[in-house]
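Novice: Fold the stuff below for me.
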Amino acid sequence: MDTTTAPTGSTTPEFRFRDAVPADVDALVALVESAYRGESSRAGWTTEADILQGQRTDPDGVLALVESPDARVLTVEQGGRIVACCQLEHRGTHAYFGMFAVSPTAQGGGLGRLVLAEAERRSRAEWGATEMHMTVISVREDLIAWYERRGYRRTGRMTPFPYGDDRFGVPQRDDLQFELLVKHLV
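Specialist: Here you go, the predicted structure:
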């Protein structure tokens, strides 16, 4: 399902929301990497460059999500270019939200809030999900605070970071773990 949303009070082109297709994989990997890793990520506020190096995702992993019957990768286009994305997975009564990325040059203008709201709406409408779950690296206090302002709550439930598995990056510190955040979808 495609939807189009105009940014509030903006004269920029509209955002077009759609599900990713296999032809989008390379653009999605590049977007995620630009938002979190390397020098390009420092143009935005979501960078993980100081805590993780190396890759954040890979084409095989993204393609598996795009092709999964219980998942989708929601993409956002502006002017024909993918500027944001997120992973949604149907997991029984809840949906899982992950691989959230907004182009570093588009961060801070409200696009992230639009993507999160659309992800929640679709999860309720299409899967009947009553909660949204996500995991966030626990040392990312600024990012966790952003989610808390959008109704997510910290659970204190931690899972270990996969040290030694370069598919998730090369940690620059030894205290990384993921915390589960949950929001009740009404």
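Novice: Every contact and neighbour count from this point should use C-alpha atoms.
Specialist: Noted.
Novice: name the helices or strands packed onto the helix or strand hosting residue 27?
Specialist: Element membership for residue 27, per DSSP states H and E: helix 25-36. Counting contacts by 3 or more CA pairs under 8 Å, 6 or more residues apart in numbering; DSSP states H and E, helix 25-36 packs against helix 59-67, strand 81-91, strand 94-102.
Novice: Stretch 100-109: which residues count as buried?
Specialist: Within stretch 100-109, the residues that count as buried by 16 or more other CA atoms under 10 Å are 100-105, 107.
Novice: Just send the residues you listed back as a markdown table, with distance to residue 36 too.
Specialist: Output for the buried residues of stretch 100-109, formatted as a markdown table (distance: CA to CA, whole Å):
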| residue | distance to residue 36 |
| --- | --- |
| 100 | 10 |
| 101 | 8 |
| 102 | 9 |
| 103 | 9 |
| 104 | 9 |
| 105 | 12 |
| 107 | 12 |
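Novice: just curious, which of these is nearest to residue 134?
Specialist: residue 100 (10.1 Å; CA to CA).
Novice: how far away is the spatially closest residue to the closest one that is not a sequence neighbour from residue 163?
Specialist: Nearest residue to residue 100 in three dimensions, chain neighbours excluded: residue 86, at 4.2 Å (CA to CA, 6 or more residues apart in numbering). According to CA to CA, to the nearest Å, residue 86 stands 24 Å off from residue 163.
Novice: Second chain to compare with the first, below:
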Amino acid sequence: MSQSFLNSFRVAVPADVSSVVGLVESAYRGESGQRGWTTETHLLDGRRTDEESVAELIGRPGSLVLLMDRADALVACCHIEHQGDAGYFGMFAVSPELQTAGLGRTLLAEAERIARDEWRAIVMHMTVIEQRAELIAWYERRGYRLTGEFKPFPYGQERFGIPRREDLRFVCMSKSLSEVAA
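Specialist: From the prediction side, this is the model:
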């Protein structure tokens, strides 16, 4: 059986909040995050998200948290939001044990499909911590380009993490969804 038959997508509901938080935390923080390549522990301490923030994303109009299940277990998630003629992509996490299995690429493609086909978005935007060169390169291989714009890191807001450096900021990236095969 091919891997595509083993994965299924669904939109998160309030009952999924704690599972989403657990997955995001495992992918980005602490010891489990260090098993995968998406860890931010060298840049940030503290939490990556919390139940209140995830619940707000699930309940916000024009916003959804997309989940990928494999054999009834949550293995990947992302947040996408409809913003006019654009989509916004964020809170992307894949279980550290499965980060080289192609799940991220598959979930990103589904998020782009939803933005393009259901929201009629023409572009997808995202932000990435500037110091995450390997992650920026991963997105560039999937057609995203640096826009030359930056956004400040929310220093002093511990719900986004406790910075270990004073030079953090976000780079803005975008991808034309007309380039994505329909």
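Novice: what's the TM between chain one and chain two?
Specialist: The TM-score (TM-score structural alignment, normalised by the length of the second structure) is 0.95; 178 aligned residues with a CA RMSD of 1.2 Å.
Novice: isn't the residue nearest to residue 100 of the first structure right up against residue 103?
Specialist: No: between residue 86 of the first structure and residue 103 there is no contact under CA atoms under 8 Å: 12.0 Å.
Novice: longest single helix anywhere in the first structure?
Specialist: The single longest helix within the first structure, with elements called by DSSP state H, is helix 111-127.
Novice: counterpart of it in the second structure, which residues?
Specialist: Aligned using TM-score structural alignment, helix 111-127 of the first structure spans residues 103-119 in the second structure.
Novice: May I see the buried residues of the matching stretch?
Specialist: Residues of stretch 103-119 of the second structure classed as buried: 103-104, 107-108, 111-116, 119 (neighbour count, 16+ other CA under 10 Å).
Novice: before we move on, what about stretch 64-76 of the second structure?
Specialist: For stretch 64-76 of the second structure, the neighbour count (16+ other CA under 10 Å) marks 64-68, 74-76 as buried.
Novice: Format those as CSV; extra columns: distance to residue 47 of the second structure.
Specialist: Shown next, in CSV, are the buried residues of stretch 64-76 of the second structure (distance: CA to CA, whole Å):
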residue, distance to residue 47 of the second structure
64, 21
65, 18
66, 21
67, 20
68, 22
74, 19
75, 19
76, 18
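Novice: which one of the residues you listed is nearest residue 39 of the second structure?
Specialist: For the buried residues of stretch 64-76 of the second structure, the nearest to residue 39 of the second structure is residue 76 (14.7 Å; CA to CA).
Novice: Report the contact partners of the equivalent of the closest one over in the first structure.
Specialist: For residue 76 of the second structure, the aligned residue in the first structure is residue 84 (criterion: TM-score structural alignment). Contacts for residue 84 of the first structure were tallied using CA atoms under 8 Å, 6 or more residues apart in numbering; they are 31, 75-77, 100-103, 111-112, 115.
Novice: quick one: the closest residue in space to residue 84 of the first structure that isn't next to it in sequence from residue 131 of the first structure, how far?
Specialist: Nearest residue to residue 84 of the first structure, sequence neighbours excluded (CA to CA, 6+ apart): residue 102, at 4.2 Å. Computed with CA to CA, the distance linking residue 102 of the first structure and residue 131 of the first structure is 23 Å.
Novice: quick one on the thing from earlier: show me what the residue nearest to residue 84 of the first structure aligns to in the second structure.
Specialist: In the second structure, the residue matched to residue 102 of the first structure (TM-score structural alignment) is residue 94.
Novice: Touching, that match and residue 102? I think so.
Specialist: No: the criterion here is CA under 8 Å, and residue 94 of the second structure misses it with residue 102 at 9.7 Å.
Novice: quick one, what contacts the alignment partner in the second structure of residue 182 of the first structure?
Specialist: For residue 182 of the first structure, the aligned residue in the second structure is residue 174 (criterion: TM-score structural alignment). Shown in contact with residue 174 of the second structure (CA under 8 Å, 6+ apart): 123-126, 144-147.
Novice: ranking these by neighbours, who comes first?
Specialist: residue 124 (24 neighbours; other CA atoms under 10 Å).
Novice: Would you mind confirming that that one makes contact with residue 111?
Specialist: No: using CA under 8 Å, residue 124 of the second structure is not in contact with residue 111; the gap is 9.3 Å.
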